[in-house]
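> Sequence and computational prediction follow.
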Amino acid sequence: MKIHLTSIFVDDQAKAEHFYTEVLGFVKKHDVPVGEKDRWLTVVSPDEPDGTELLLEPVGHPAARTYRDTLVEDGIPLAQFAVDDVRAEYRRLHGLGVRFTQEPLETGPVTTAVFDDTCGNLIQIATKPR
């Protein structure tokens, strides 16, 4: 068994598509209309085009919005992405105007940082433990 797809709830799919592809550097995998305005919109890592897909799902359900917003209020990231060098990625993203809620922080064998994805979520980046 392995993870094929996971999702995050976003306020605006077009805004999320721009942020996740143009700013973070993911690649759009699927973009299929669903209903009148929503889409089945997934992105993947350019390093693993057949890897785990991230669904940028509209936050339509009230329970999903409450869950997501409560995590943000408490400063808890909804997802974590692995990077080779958190400090370098922090500098790159900060230079692109990304707002961080936690600057790079060493926590044992892992370094983490947390940013606002502009679509309603906090996302953590982390180095893999050595």
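Structure received.
> From now on I want contacts and neighbour counts done on CA atoms only, so please keep to that.
OK.
> can you give me the helices for the chain?
Ranges of helices within the chain are 13-18, 62-73, 86-95, based on DSSP state H.
> Please, where are all the strands along the chain?
Assigned by DSSP state E, the chain shows strands spanning 5-10, 27-34, 38-44, 53-58, 79-82, 100-107, 110-116, 122-126.
> The fourth one packs against which elements?
This points to strand 53-58. The elements that strand 53-58 packs onto, with contact taken as 3 or more CA pairs under 8 Å, 6 or more residues apart in numbering; DSSP states H and E, are strand 5-10, helix 13-18, strand 38-44.
> And here is the other one:
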Amino acid sequence: MIRCNLSSVLVHDQQKAEDFYVGKLGFVKKQDFPAGGARWLTVIAADGSGVELLLEPSGYEFSRAYQKTLYDKGIPFTSLGCDDVQAEYERLTKLGVQFRGEPQKHADFPITAVFEDGCGNLIMLHEA
């Protein structure tokens, strides 16, 4: 059986990304070591569950263009799950996280809210 163990999100600045994903979202750092002039920097849910998330530098022009196009079109780079989107929206708003609107309930999809990670991405938060 194949399963996803690692996913990545492109970031402009790995330290800023670490501060945001750990300090505000509540992930914990799992791996951090030098890799090709940058860092192999991963975070995971505080309880150790789920997929490891690589905070990958957007070091190539094509990756920056892709990231910027998604952002400019309002398309989230990825989606993160939680038990209660409304509660996370309120908690993160108090921490200064910029949302693109209040949580929304969709007919055939769970409650979602989209926020900016400060590293060039929109991230969708969905109720899992």
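The structure has been received and is ready for your questions. The model shown is predicted, which means the values in this text are computed figures rather than measured ones.
> TM-score of the superposed pair?
With the length set by TM-score structural alignment, normalised by the length of structure 2, the two chains reach a TM-score of 0.94; 126 aligned residues with a CA RMSD of 1.1 Å.
> returning to what we had before: E73 of structure 1: which of the strands of structure 1 is closest?
Across the strands of structure 1, E73 of structure 1 has its closest neighbour in strand 122-126 (9.8 Å, CA to CA).
> Can you list the buried residues in that closest one?
L122, I123, Q124, I125, A126 (16 or more other CA atoms under 10 Å).
> Ok, stretch 74-83 of structure 2 next?
Buried residues in stretch 74-83 of structure 2 (16+ other CA under 10 Å): I75, P76, F77.
> now S49 of structure 2: how far from K30 of structure 2?
Taking CA to CA, to the nearest Å as the measure, S49 of structure 2 falls 12 Å from K30 of structure 2.
> repeat for S8 of structure 2
Distance of S8 of structure 2 to K30 of structure 2, computed by CA to CA: 14 Å.
> and if you look at K68 of structure 2?
If you go by CA to CA, the gap between K68 of structure 2 and K30 of structure 2 works out to 27 Å.
> Distance to E17 of structure 1 for the strands of structure 1 - can I get that in JSON lines?
JSON lines is the format used below for the strands of structure 1 (distance: least, CA to CA, whole Å):
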{"stretch": "strand 5-10", "distance to E17 of structure 1": "10"}
{"stretch": "strand 27-34", "distance to E17 of structure 1": "8"}
{"stretch": "strand 38-44", "distance to E17 of structure 1": "8"}
{"stretch": "strand 53-58", "distance to E17 of structure 1": "8"}
{"stretch": "strand 79-82", "distance to E17 of structure 1": "16"}
{"stretch": "strand 100-107", "distance to E17 of structure 1": "19"}
{"stretch": "strand 110-116", "distance to E17 of structure 1": "15"}
{"stretch": "strand 122-126", "distance to E17 of structure 1": "15"}
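> Ok, which of the ones you listed comes nearest H18 of structure 1?
Closest among the strands of structure 1, using CA to CA: strand 27-34, at 10.0 Å.
> Tally up the residues packed near D117 of structure 2, please.
D117 of structure 2 has 19 neighbouring residues, counting by other CA atoms under 10 Å.
> typo on my end, it should be P46 of structure 1
Neighbour count for P46 of structure 1, taken as other CA under 10 Å: 14.
> pretty sure it contacts K28?
No. Applying CA atoms under 8 Å, one finds P46 of structure 1 not in contact with K28, separated by 9.2 Å.
> how close does the counterpart of L105 of structure 1 in structure 2 sit to S7 of structure 2?
Aligning on TM-score structural alignment places L105 of structure 1 opposite Q104 in structure 2. As judged by CA to CA, Q104 of structure 2 and S7 of structure 2 stand 25 Å apart.
> again, but for G81 of structure 2
14 Å.
> cool, and A35 of structure 2?
17 Å.
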